[in-house]
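one predicted model, sequence on top.
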Amino acid sequence: MAIEKETTLSIPAMSCNHCVQTITKTLSDLVGVESVNVDLLTKTVYLAYDAETLSLAEAEAKLSEAGYPVQKQSFANRGKALPLK
């Protein structure tokens, strides 16, 4: 049984429609990818995939090989937490 996962990837190197096409093709060609939606304005990729067939690390490695490394999200500098009331 497939385990579908969804994730959002930040790709700072994305700058044009050619980038969008390359990223879409690179990910779509991977076995286990269910859907790929690329947003050029936010430099974001929304990826749905079968976690039994494909690991997120594999997808990230393929993007890096294609010249589009994924920026790792850092939560350390996201600002001060608001107090709960």
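On my side now, so go ahead.

C-alpha only now, for contacts and for neighbours.
Will do.

what's the neighbour count on residue 19?
19 (other Cα atoms under 10 Å).

just confirm it is within a helix.
Yes - with DSSP: H, G, I helix; E, B strand; the rest coil as the criterion, residue 19 is located in a helix.

in addition, the following structure is provided for comparison:
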Amino acid sequence: MATKKAVYTVGGLKGEHCRARIEHTLSHLPGVTSVDVNIGTKQVDVAYNPELIAGGYIEETLQTLGYSIQG
């Protein structure tokens, strides 16, 4: 199956430390192929293989890290 992309608007992003933490954590999830965090727009772009991981699990992981999902 093709790679899917999801964009999450995330509350609580405060700087480089947050960007690094999110990119590190999500990139180690099975099935996640790329992660890009934009502090300015508060968006997290994730490409993933839906056969290996569900988009809902990515969202739950962001919330477990202490960030809120907006919109």
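That came through fine. Just so we're clear, the structure is a prediction, and the values are computed from it rather than from any experiment.

skip the chain neighbours and tell me the closest residue to residue 13 of structure 1.
residue 68 (5.8 Å; Cα to Cα, 6 or more residues apart in numbering).

am I right that that neighbour is in a helix?
No - read with three-state DSSP, residue 68 of structure 1 is coil and lies in no helix.

might you report the residue contacts of it?
Counting by Cα atoms under 8 Å, 6 or more residues apart in numbering, residue 68 of structure 1 touches 11-14, 23.

what's the average distance of the one helix or strand residue 37 of structure 1 maps to to structure 2?
Element membership of residue 37 of structure 1, judged by DSSP states H and E, is strand 33-39. With mean Cα distance after the TM-score superposition for structure 1, strand 33-39 of structure 1 departs from structure 2 by a mean of 0.5 Å once superposed.

where along structure 1 do the strands fall?
4-10, 33-39, 44-50 (DSSP state E).

please identify the most buried of those strands.
Comparing these by mean neighbour count (mean count of other Cα atoms under 10 Å), strand 44-50 comes out on top with a mean of 19.

run through who's touching that one.
With Cα under 8 Å, 6+ apart, strand 44-50 of structure 1 has contacts from 2-11, 32-39.
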